[in-house]
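Colleague: this one's structure only:
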């Protein structure tokens, strides 16, 4: 298996989410791969890869081909390739709408300007997605910590120049809570207090189940 860059037809252009990084390694090594190898080559935590491979297995995207005995390393094969974009699955291996909801919140805030979480939730609901005002507010607090938003009472707004692209900032947690911007491929804030505008991620933990 090559350690070089994946061919262009296997890669998505722009900042990549942790799942996208893993998916591209899996596609490039479709005949056989292990959790350990995907973790090393996508620069992810082993547990993060393990969870995503479990989702893919339940969804029918990958299957185990070797390593069925106790103590053996399980070897997987990609059996269902849906293209460049990583499958967005929940823990049961079923399609998840979570990422689309986050994108709708991010897009709606940019369009509406200064808004309350209630206004954003109502606007997102009108587009067919479902999100509670309290979930929107938690997301906005994280974005405020990361330097994206200003707050005036109940109203939140994007700071001038802080719209970094169409892909919404992702709230992540592994050993700490942090905000990752897939448009810039950077961690913008982490809960230990270090503000990271100019540091690329070296390890990309998984996305949370909520906004």
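Modeller: Received it, and whenever you're ready, just let me know what you need. None of these values were measured; they are calculated from a predicted model.
Colleague: going forward, measure contacts and count neighbours with C-alpha atoms only.
Modeller: OK.
Colleague: Report whether residue 157 is found in a strand, as I expect.
Modeller: Yes: counting by DSSP: H, G, I helix; E, B strand; the rest coil, residue 157 is located in a strand.
Colleague: Let me see the contact set for it.
Modeller: The contact partners of residue 157, by C-alpha atoms under 8 Å, 6 or more residues apart in numbering, come to 109, 110, 113, 114, 115, 149, 150, 151.
Colleague: Quick check on the residues you listed: which are buried?
Modeller: Among the contacts of residue 157, the ones that count as buried by 16 or more other C-alpha atoms under 10 Å are 109, 114, 115, 149, 150, 151.
Colleague: for comparison:
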């Protein structure tokens, strides 16, 4: 693995998000793309994450997933040293404690990939079907919520407004088209009900508006 581009390392010192994305960006910068070792205190010092337990937990997930390995204690007998041995890219690996991929995050990535390719536009049911795989199906409700959140955050335009039907199953779902593609990383709906864009390292929109016929 080669070293990180200079502009990416510089961006880390300007604005690093908290949480796993910020931890991951810091690890990649400290490891130089995979060649160097790092410690938990070094990650804490460089990232915006202030919770030591959050960093420790994520390191355990990365270790279980085979992305980092332990090298033993530092020369001075201090903190444990880790080495990055697998770099899947700029987006933070979304792993469970056992190192397995988080299915919900995989679904979001699949939906974003479909939206980037669907130039004519699609509705929630079409997104659900197209983004689903045998291993990671995307529920209709999840697709509708993601479309609604992205539209509210300014990523999607309404091609055709939805309308309720007189009988169940006779209505029309809203058709959306992607109008703002910021990059390959999937914008995430966070717990605060806002959209986090890892491509821009900022929140988009003011939160999710519930309701609507999706």
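Modeller: Here it is on my side, so go on. Treat the numbers as computed from the prediction; the structure is a model and nothing was measured.
Colleague: how about the contacts of residue 157 of the first structure, which pair is most distant?
Modeller: Comparing every pair within these by C-alpha to C-alpha identifies 110 and 151 as the most remote, at 14.4 Å.
Colleague: any idea which helix is longest in the second structure?
Modeller: helix 103-117 (DSSP state H).
Colleague: and residue 172 of the first structure, how many neighbours?
Modeller: 21 (other C-alpha atoms under 10 Å).
Colleague: What lines up with it in the second structure?
Modeller: Here residue 172 of the first structure is matched to residue 190 in the second structure, going by TM-score structural alignment.
Colleague: And what about the residue nearest to its match when sequence neighbours are not counted, helix, strand or coil?
Modeller: Distances taken as C-alpha to C-alpha, 6 or more residues apart in numbering place residue 196 nearest to residue 190 of the second structure, at 6.7 Å, with adjacent residues excluded. For residue 196 of the second structure, the assignment made with three-state DSSP gives strand.
Colleague: those helices in the second structure, which residues are they?
Modeller: For the second structure, helices defined by DSSP H occupy the ranges 6-14, 19-31, 40-46, 52-64, 103-117, 124-131, 140-152.
Colleague: What lines up with residue 144 of the first structure in the second structure?
Modeller: The alignment partner of residue 144 of the first structure in the second structure, by TM-score structural alignment, is residue 151.
Colleague: Leaving out the residues flanking it, which one is nearest to its match?
Modeller: residue 157 (6.4 Å).
Colleague: That neighbour touches residue 178, doesn't it?
Modeller: Yes: using C-alpha atoms under 8 Å, residue 157 of the second structure is in contact with residue 178, at 6.5 Å.
Colleague: Could you report the neighbour count for residue 59 of the first structure?
Modeller: Residues near residue 59 of the first structure, counting by other C-alpha under 10 Å, number 19.
Colleague: And it, what's its match in the second structure?
Modeller: Under the alignment (TM-score structural alignment), residue 59 of the first structure pairs with residue 65 of the second structure.
Colleague: Spatially nearest residue to residue 176 of the first structure, not counting backbone neighbours?
Modeller: Among residues not flanking residue 176 of the first structure along the chain, residue 191 sits closest, at 6.0 Å (C-alpha to C-alpha, 6+ apart).
Colleague: roughly how far apart are that neighbour and residue 95 of the first structure?
Modeller: Counting by C-alpha to C-alpha, to the nearest Å, the separation of residue 191 of the first structure from residue 95 of the first structure is 30 Å.
Colleague: Also residue 53 of the first structure?
Modeller: Taken as C-alpha to C-alpha, the span from residue 53 of the first structure to residue 95 of the first structure is 14 Å.
Colleague: ok, now residue 89 of the first structure?
Modeller: 4 Å.
Colleague: So those two - more neighbours on which side?
Modeller: A count of neighbours by other C-alpha under 10 Å puts residue 89 above the other of residue 89 of the first structure and residue 95, at 19 against 13.
Colleague: hmm, back to that, could you tell me how many residues sit around the match of residue 144 of the first structure?
Modeller: Other residues within reach of residue 151 of the second structure, judged by other C-alpha under 10 Å, total 21.
Colleague: need the contact list for it.
Modeller: 157, 158, 176.
Colleague: Show me what the last one aligns to in the first structure.
Modeller: Residue 176 of the second structure maps onto residue 157 in the first structure when the alignment is built from TM-score structural alignment.
Colleague: Apart from its neighbours in sequence, what residue is nearest its match?
Modeller: Distance criterion C-alpha to C-alpha, 6+ apart; nearest residue to residue 157 of the first structure, sequence neighbours excluded, is residue 114 at 4.4 Å.
Colleague: Any idea how far stretch 88-105 of the first structure is from the middle of the chain?
Modeller: 10 Å (C-alpha atoms, centre = their mean, to the nearest Å).
Colleague: ok, and what's touching that stretch?
Modeller: So stretch 88-105 of the first structure is in contact with 51, 54-60, 87, 120-121, 124, 129-131, 136, 166-168, 209-211, going by C-alpha under 8 Å, 6+ apart.
Colleague: swap in stretch 83-92 of the second structure?
Modeller: With C-alpha under 8 Å, 6+ apart as the test, stretch 83-92 of the second structure has contacts from 1, 20-21, 24-25, 27-28, 31, 33-38, 66-71, 185, 198.
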